[in-house]
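Colleague: how would this look folded up:
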Amino acid sequence: MSHASDAAATPDRPRKKRNPVWAAIREVLIIVVVALVISLVVKTFFFRAFYIPSGSMEQTLQVNDRIFANLMAPGPFELSRGDVVVFRDEEGWLPPIPSPESNAVSDFFTFVGLLPDPSSQHLIKRIVGMPGDTVECCSADGRLSINGVEITEPYIYPGDNPSDSEFTKTVPEGKIWVMGDHRGASADSRFHEDLQDGFVDLSAVEGRAAVISWPLDRLGGISGEDEVFAGVPVPANQ
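Modeller: Just a heads-up that it's a prediction; the model follows:
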């Protein structure tokens, strides 16, 4: 009984010698292609890099931080009060930006999702009100309340008030009410009442900020501060 491999070992048909240089190049190319495919899949479906250009989320996020956002929230994972979210500027909260300078290296890393896209207009804020919630500020002792329950917000920038302007907002279906942690330096929902009454479409949310990736001394997760909102009841209309 013979095997297919026997013929290749006979004197009449000597085994072809592999070119070690080409074999090494081919392996490197395969690794690069696989890495690119994985990066594109991750960028498209799982995580994406973003850059923090302002201090509106201090102290949670600092100027020049790089973060990764979980693109599966909203989606397979739901959003909740306290989540820090990245959303597209569909309502024109930000002024237009000039076309950024680029080079082949940065364009490549942006394409595969390892660097943020500098041409995209995104904002990052914390969700304070979900659909159906009534968000109000401020109470007699200066705190913000949700559905009639006052909350204490330890993530607010030291020295800031929960809000220097008073408001009462009931969040419509499909919208969220967002605020920056640096309340005195954040042009958030409070400052855009002329645009959808300050609300952000849930459909504009790109993802939930999950990890600070740079600088390395700030590497770590980004908290949704669940304990702050634990006592908030379900809206009466739900």
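
Colleague: hey, let's count contacts and neighbours off CA atoms from now on
Modeller: OK.

Colleague: Identify each buried residue in the longest helix along the chain, please.
Modeller: Assignment by DSSP state H gives helix 20-45 as the longest helix of the chain. Of the residues in helix 20-45, those with enough neighbours to count as buried (16 or more other C-alpha atoms under 10 Å) are 39-40, 42-43.

Colleague: got a list of what residue 187 touches?
Modeller: Going by C-alpha atoms under 8 Å, 6 or more residues apart in numbering, residue 187 touches 56, 180.

Colleague: run this one through as well so I can compare:
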Amino acid sequence: MRAVAGRRHLLLVVALIPLLVVLALRAWVIEPFTVSSDSMEPTIESGAVVLLYKPSAAAGGIRNGVIVAFTNPIDGRTAIKRVVAGEGQVVAIRDAELYVDGVAIPEPFIDHSRIDATYFGPVEVPAESIFVLGDNRGVSIDSRDFGTVPLTAIQGTLLTGQK
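Modeller: Alright, predicted model coming up:
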């Protein structure tokens, strides 16, 4: 009787280990995320499932050009946008062209004809913050609207969907 109970206990433990590993990975390492906005089109379509890599935020993996997930300061929901500038950099948009520290940044993933005559800034990014923009600039609500994003609001970087 004890042998049968011991085997059942062992089988239960063996079955629970993979479940615990998956839950731990999802909580601290990689989490699937469904995009619910068209603000990153055409790079990431609305409805796409992407992977959020969580350790990158803590490990200093936030750099210009990376797509990040963060807590939106407007509604508290998770948002995804592209980092275009970091601490101390100056951001401006002149006739739909992005400038960081006075240098035009090539953005082949942006349809500039759809946002012609767009102007913004210049704005300096404060300490411990980033400036984010959606790739679909005509519809994106981003740092032009809600300001810079504190590094503490970053949930991670996207592993998929980046061009």
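
Colleague: Give the buried residues for stretch 96-116 of the second structure.
Modeller: 96-100, 110-112, 115.

Colleague: Next step: the residues you listed restricted to strands.
Modeller: 97-100 (DSSP state E).

Colleague: which one is the counterpart of residue 126 of the first structure in the second structure nearest to, not counting chain neighbours?
Modeller: Alignment note (TM-score structural alignment): residue 126 of the first structure maps to residue 82 of the second structure. Counting by C-alpha to C-alpha, 6 or more residues apart in numbering, residue 82 of the second structure lies nearest to residue 67, which is 4.2 Å off, once chain neighbours are set aside.

Colleague: ok, now which ones touch the residue mapped onto the one you found from the first structure?
Modeller: Counting by TM-score structural alignment, residue 67 of the second structure lines up with residue 84 in the first structure. Residues near residue 84 of the first structure by C-alpha under 8 Å, 6+ apart: 124-127, 208-209, 222-224.

Colleague: hmm, which of those residues are the buried ones?
Modeller: 124-127, 208-209, 222, 224.

Colleague: Out of those, which comes closest to residue 25 of the first structure?
Modeller: Nearest to residue 25 of the first structure among those: residue 209, at 38.2 Å, using C-alpha to C-alpha.

Colleague: so which helix or strand takes in the closest one?
Modeller: strand 205-214 (DSSP states H and E).

Colleague: Determine the next helix or strand in the C-terminal direction from that strand.
Modeller: strand 220-221.

Colleague: Can you tell me what sits against that next one?
Modeller: By C-alpha under 8 Å, 6+ apart, strand 220-221 of the first structure touches 210-213.

Colleague: picking up where we left off before, looking at the second structure, where would I find the counterpart of the helix or strand just after the longest helix of the first structure?
Modeller: Moving toward the C-terminus from helix 20-45 of the first structure, the next helix or strand (DSSP H and E) is strand 47-51. Taken onto the second structure by TM-score structural alignment, strand 47-51 of the first structure occupies residues 30-34 there.

Colleague: For stretch 78-95 of the second structure, buried residues please.
Modeller: Across stretch 78-95 of the second structure, burial judged by 16+ other C-alpha under 10 Å covers 78-87, 89-93.

Colleague: all helices in the first structure, in order from the N-terminus.
Modeller: Counting by DSSP H, the first structure has helices at residues 4-8, 20-45, 104-111, 226-229.

Colleague: closest one to residue 172 of the first structure among those?
Modeller: helix 226-229 (19.2 Å).

Colleague: export the buried residues of stretch 96-116 of the second structure to a markdown table and tack on distance to residue 11 of the second structure?
Modeller: Shown next, in a markdown table, are these (distance: C-alpha to C-alpha, whole Å):
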| residue | distance to residue 11 of the second structure |
| --- | --- |
| 96 | 61 |
| 97 | 61 |
| 98 | 58 |
| 99 | 60 |
| 100 | 58 |
| 110 | 54 |
| 111 | 56 |
| 112 | 59 |
| 115 | 60 |
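
Colleague: Give me the distance between the residue nearest the centre of the second structure and residue 38 of the second structure.
Modeller: By C-alpha atoms, centre = their mean, the second structure has its centre lying nearest to residue 68, at 1.7 Å. According to C-alpha to C-alpha, to the nearest Å, residue 68 of the second structure and residue 38 of the second structure sit 15 Å apart.
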